[in-house]
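Colleague: sequence and predicted model, in that order:
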Amino acid sequence: MRALVIHGKDDLRVEEVPTPEAGEGQVRLRMAYGGICGSDLHYWAHGANGEFVVREPLVPGHEVVGVVETDPAGELAPGTPVTLHPATFGTSQPGVEDAPHLWPGGAYLGSASTTPHTQGGMSELLVVRRDQVRVLPADLPLRRAALAEPLAVALHGVAMAGLALDGTPVVEGARVLVSGSGPIGLLAVAAALARGAAEVVATDVLTGPLERARAVGAASTLQVGVDEVPAGAFDLVLECSGVPAAVSTALAAVRRRGTVVQVGMVPNEPRPVNLAPFISKEATVRGSFRFLDEVDEAVRLLAAEPGIGSVVTHVLPADDAVVAFRTAADSTVSGKVLVDLWGGDPAAGAAA
């Protein structure tokens, strides 16, 4: 079968790899689309994603959808449309018993964090554990469903804001700032609104992402470097850019006793951050890492809100994978870029 394979920095190839067979407790899928994530871009452009270095051929892709080809247990009929929870979990630790996505020893599709690497889903066929499979509603197009994993990340970020003193979710009725309007930021706009935010304002350094933010429901936008981000004006800030300087801006923008959630990954190295507003405002700052089980909510939301599909701006064939990755790296022109995995979508001509 064919697969996209990263061999190192700037080395992405279409190759023939062994065809996998499904064993007990597994399902074999015919893949339709794979969304290009920031981690995929890092593996391609740098040969590493943070501390995780490509040391052997790596098939990328954890934002994937497809259809069932074979289920040895006979539970899922061939052709059933599905997406995946891309994680397998490690060993429970004290203090995080209810958060298996934080347990050490887990794995994630398309990741060099494990040895051997955990191969991803940008291939013609993929074998996964049955409990990773999520059956999709019949009326949810696969192209839109490819947003389920990154939307789950955004929903988890909103959930990490927690509860207010009166027991209601912080996001309900809140004025929310989304910092950074890349694909995760765009989906954070949609997630915050779905969870009850009264108003969402989005920022970015570029005008194209801001247009896309308004398309998914942002009430207004601010261009970084041109418009001033008002200090102390937001109940909740979802920092999705991962730019270290934006963390200081987020701390300045949140109100007294407001909440900042760091959704975007930042470099694993010391960077200066102005903590004075965090202290003087008694603000809450929380990290958000991947997600637990929000992929199920993401599927329901994508089915209910077709407009979220506008986050997908490009669908390019797998044989042009390098072009697809270059397009995804250029945020002036692209939101979420999908790779069409050799025609695995039985309804490829349908509206997204």
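Modeller: Now that the structure is in, tell me what you want to look at.
Colleague: from now on I want contacts and neighbour counts done on CA atoms only, so please keep to that.
Modeller: OK.
Colleague: hmm, what's the outermost residue in the protein?
Modeller: Centroid-distance maximum for the chain: S280 at 32.7 Å, with Cα atoms, centre = their mean.
Colleague: what segments of the stretch 51-200 of the chain are strands?
Modeller: Along the stretch 51-200 of the chain, counting by DSSP state E, counting those that start in this stretch, strands occupy 52-53, 63-70, 81-84, 87-88, 107-108, 125-129, 133-135, 175-179, 199-204.
Colleague: can you lay out the ones you listed as a markdown table showing mean neighbour count and distance to E228?
Modeller: Formatted as a markdown table, the strands of the stretch 51-200 of the chain follow (neighbours: other Cα atoms under 10 Å; distance: least, Cα to Cα, whole Å):
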| stretch | mean neighbour count | distance to E228 |
| --- | --- | --- |
| strand 52-53 | 18 | 36 |
| strand 63-70 | 27 | 34 |
| strand 81-84 | 27 | 40 |
| strand 87-88 | 16 | 39 |
| strand 107-108 | 20 | 38 |
| strand 125-129 | 21 | 47 |
| strand 133-135 | 18 | 43 |
| strand 175-179 | 28 | 13 |
| strand 199-204 | 24 | 10 |
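Colleague: which residues touch the residue nearest the centre of the chain?
Modeller: The chain has P150 as the residue nearest its centroid, 2.3 Å off, counting by Cα atoms, centre = their mean. Under the criterion of Cα atoms under 8 Å, 6 or more residues apart in numbering, the neighbours of P150 are E63, P183, I184, L187.
Colleague: got a list of what the first one touches?
Modeller: Read that as E63. G34, G35, I36, C37, L84, P86, G121, A146, L147, A148, E149, P150.
Colleague: next, the one to line up against it:
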Amino acid sequence: MKALYIDGKLDLVEREVPLPEPGEGEVRIRVHFVGICGSDLHYYFEGANGAFVVKEPLTPGHELSGRVDLDPSGTWAPGTPVTVHPARFGQSEAGIEDAPNLWPGGSYLGSASTTPHTQGGMSECLIVDAGMVRALPEELSLEAAALAEPLAVSLHGVTRAGDVTGKRVLVSGAGPIGLLAVAAAKSRGAAEVTITDLLPEPLARGRAVGADRTIQIGVEEIPENAFDVVLECSGAAPAISQAFRSARRRGIVVQIGMVPDEGRPINLAPAISKEISIHGVFRFVDEIDEAIRILAAEPAVASVVTQVIPATSAAEAFELARDSSASGKVLVSTWLDDPAA
């Protein structure tokens, strides 16, 4: 079968490798679509995602959809449309029994956090544990289903904020995670969702997925002390400082966007003087099931996908995915004549 590998910085190659055989408790998926995530961009353009360095060939991709190819147990019929929860959880620890996403010893598809690296979905076929497979409803396309994983991350961000019913929510950054955070907050009952970005094109996508208001940074002022919850999705230091200014007294700031593992100049004074609660977000727990239901019920969320590029042009897809003026979520379609079928 064919698979894409990141061998290092700006080194993406296609290789022919043996077709993997599923063992007991495993299922082989014929992959159709794979979304390009921020971590994939870091691995390709920098050869590392934070502290996780590409030390051996790495197949990227953890946002995927496809069809069951082979299940030795017979539980899953061949051709069943599915997506995949990309985590294998590790061992529980005291104090985080209810947070398997934080348990040590786990793994995540398409990640250099483990050695050997955990290979991802940019291949013709992928072996996963049977418990990672999620069936898709008939009304949900395989293309839209590739958004289930990033939408689950955004939903987990809202989970960390608590009940947002009737709340005023600010989403900072209109990249794919920010756009999906709008959908997540709206689906959980937020009264008003505002999204900010430096560029007008991502803000237009924000309106398409349901944002009540958009603010272009540098052109319009972002209100201070005005939001019950801020979902910070950019990871940019100035935006994090702004999040603390925008949150109301005793408001909540949820940091969804990843940041480098290094010191950055961030103004904490408003967080202290307003007694703001700050929550981190790392991947998700089980929100992928809710994400599938939302994608099936709200077709407009699929507009987050702006381009589908064949795997034979994967380097072009990576270049496009880091240009937020030209793209939202970019999908790579695998080696199929009609990946949407």
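Modeller: Received, thanks. The shown structure was predicted, so the numbers you read here are calculated from the model rather than taken from an experiment.
Colleague: E16 of the first structure maps to what in the second structure?
Modeller: Alignment note (TM-score structural alignment): E16 of the first structure maps to E16 of the second structure.
Colleague: ok, that match - how many residues close by?
Modeller: A count of nearby residues for E16 of the second structure, using other Cα atoms under 10 Å, gives 11.
Colleague: report the buried residues of stretch 309-316 of the first structure.
Modeller: By neighbour count on 16 or more other Cα atoms under 10 Å, the buried set for stretch 309-316 of the first structure is G309, S310, V311, V312, H314, V315, L316.
Colleague: so where is that stretch in the second structure?
Modeller: Mapping stretch 309-316 of the first structure onto the second structure (TM-score structural alignment) gives residues 302-309.
Colleague: and for stretch 225-233 of the first structure?
Modeller: Using TM-score structural alignment, the residues of the second structure aligned to stretch 225-233 of the first structure are 218-226.
Colleague: mind listing residues that contact that stretch?
Modeller: Residues outside stretch 218-226 of the second structure that contact it (Cα under 8 Å, 6+ apart): R168, L198, I215, R245, S246, A247, R248, R249.
Colleague: same check, this time on stretch 80-92 of the first structure
Modeller: With Cα under 8 Å, 6+ apart as the contact definition, stretch 80-92 of the first structure has outside contacts at 62-68, 100-101, 103-109, 132-138, 142, 145-146, 148-149, 295.
Colleague: span of stretch 299-311 of the second structure from start to end?
Modeller: Distance between the boundary residues of stretch 299-311 of the second structure (Cα to Cα, to the nearest Å) amounts to 25 Å.
Colleague: surely R134 of the first structure touches D296?
Modeller: Yes - look at R134 of the first structure against D296 with Cα atoms under 8 Å: they come within range, at 7.5 Å.
Colleague: before we move on, back to that, out of the buried residues of stretch 309-316 of the first structure, the closest to P57 of the first structure would be?
Modeller: Closest approach to P57 of the first structure among these (Cα to Cα): L316, at 22.4 Å.
Colleague: how about stretch 195-215 of the second structure, which residues are buried there?
Modeller: By neighbour count on 16+ other Cα under 10 Å, the buried set for stretch 195-215 of the second structure is 195-200, 202-203, 205-211, 214-215.
Colleague: over to stretch 285-299 of the second structure?
Modeller: V285, E287, I288, D289, E290, A291, I292, I294, L295, A296.
Colleague: the residue mapped onto A204 of the second structure from the first structure and A318 of the first structure, how far apart?
Modeller: With TM-score structural alignment as the criterion, A204 of the second structure lines up with E211 in the first structure. Look at E211 of the first structure and A318 of the first structure: by Cα to Cα, they are 28 Å apart.
Colleague: again, but for E294 of the first structure
Modeller: Distance from E294 of the first structure to A318 of the first structure, by Cα to Cα: 28 Å.
Colleague: again with L302 of the first structure
Modeller: Distance, L302 of the first structure to A318 of the first structure, using Cα to Cα: 24 Å.
Colleague: and the helices in the second structure?
Modeller: For the second structure, the helices defined by DSSP state H occupy 38-46, 142-145, 148-161, 176-187, 200-208, 237-246, 269-273, 288-297, 314-321.
Colleague: just to revisit the earlier point, can you put the strands of the stretch 51-200 of the first structure in a markdown table and add distance to L236 of the first structure?
Modeller: Shown next, in a markdown table, are those (distance: least, Cα to Cα, whole Å):
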| stretch | distance to L236 of the first structure |
| --- | --- |
| strand 52-53 | 31 |
| strand 63-70 | 27 |
| strand 81-84 | 30 |
| strand 87-88 | 28 |
| strand 107-108 | 29 |
| strand 125-129 | 37 |
| strand 133-135 | 31 |
| strand 175-179 | 5 |
| strand 199-204 | 10 |
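Colleague: between those strands, which gets nearest to K336 of the first structure?
Modeller: Judging the strands of the stretch 51-200 of the first structure by Cα to Cα, what sits closest to K336 of the first structure is strand 63-70, at 10.6 Å.
Colleague: compared with the second structure, how much does that closest one deviate?
Modeller: Taken over the aligned residues, the distance from strand 63-70 of the first structure to the second structure averages 0.5 Å (mean Cα distance after the TM-score superposition for the first structure).
Colleague: now that strand against strand 125-129, angle please.
Modeller: Taking axes from the mean of the first three to the mean of the last three Cα atoms, to 10 degrees, strand 63-70 of the first structure and strand 125-129 form an angle of 90 degrees between their directions.
Colleague: how far off centre is strand 63-70 of the first structure?
Modeller: Relative to its chain's centre, strand 63-70 of the first structure lies at 18 Å (Cα atoms, centre = their mean, to the nearest Å).
Colleague: against A87 of the second structure, how distant is R283 of the second structure?
Modeller: To A87 of the second structure, R283 of the second structure is 9 Å away according to Cα to Cα.
Colleague: name the residues contacting each of the two.
Modeller: Applying Cα under 8 Å, 6+ apart, one finds that R283 of the second structure and A87 are jointly contacted by N101.
Colleague: got the contact list for the corresponding residue of the second structure for G335 of the first structure?
Modeller: In the second structure, G335 of the first structure lines up with G328, judged by TM-score structural alignment. G328 of the second structure sits next to G175, P176, P202, R205, V304, V305, T306, Q307, A321 when contact means Cα under 8 Å, 6+ apart.
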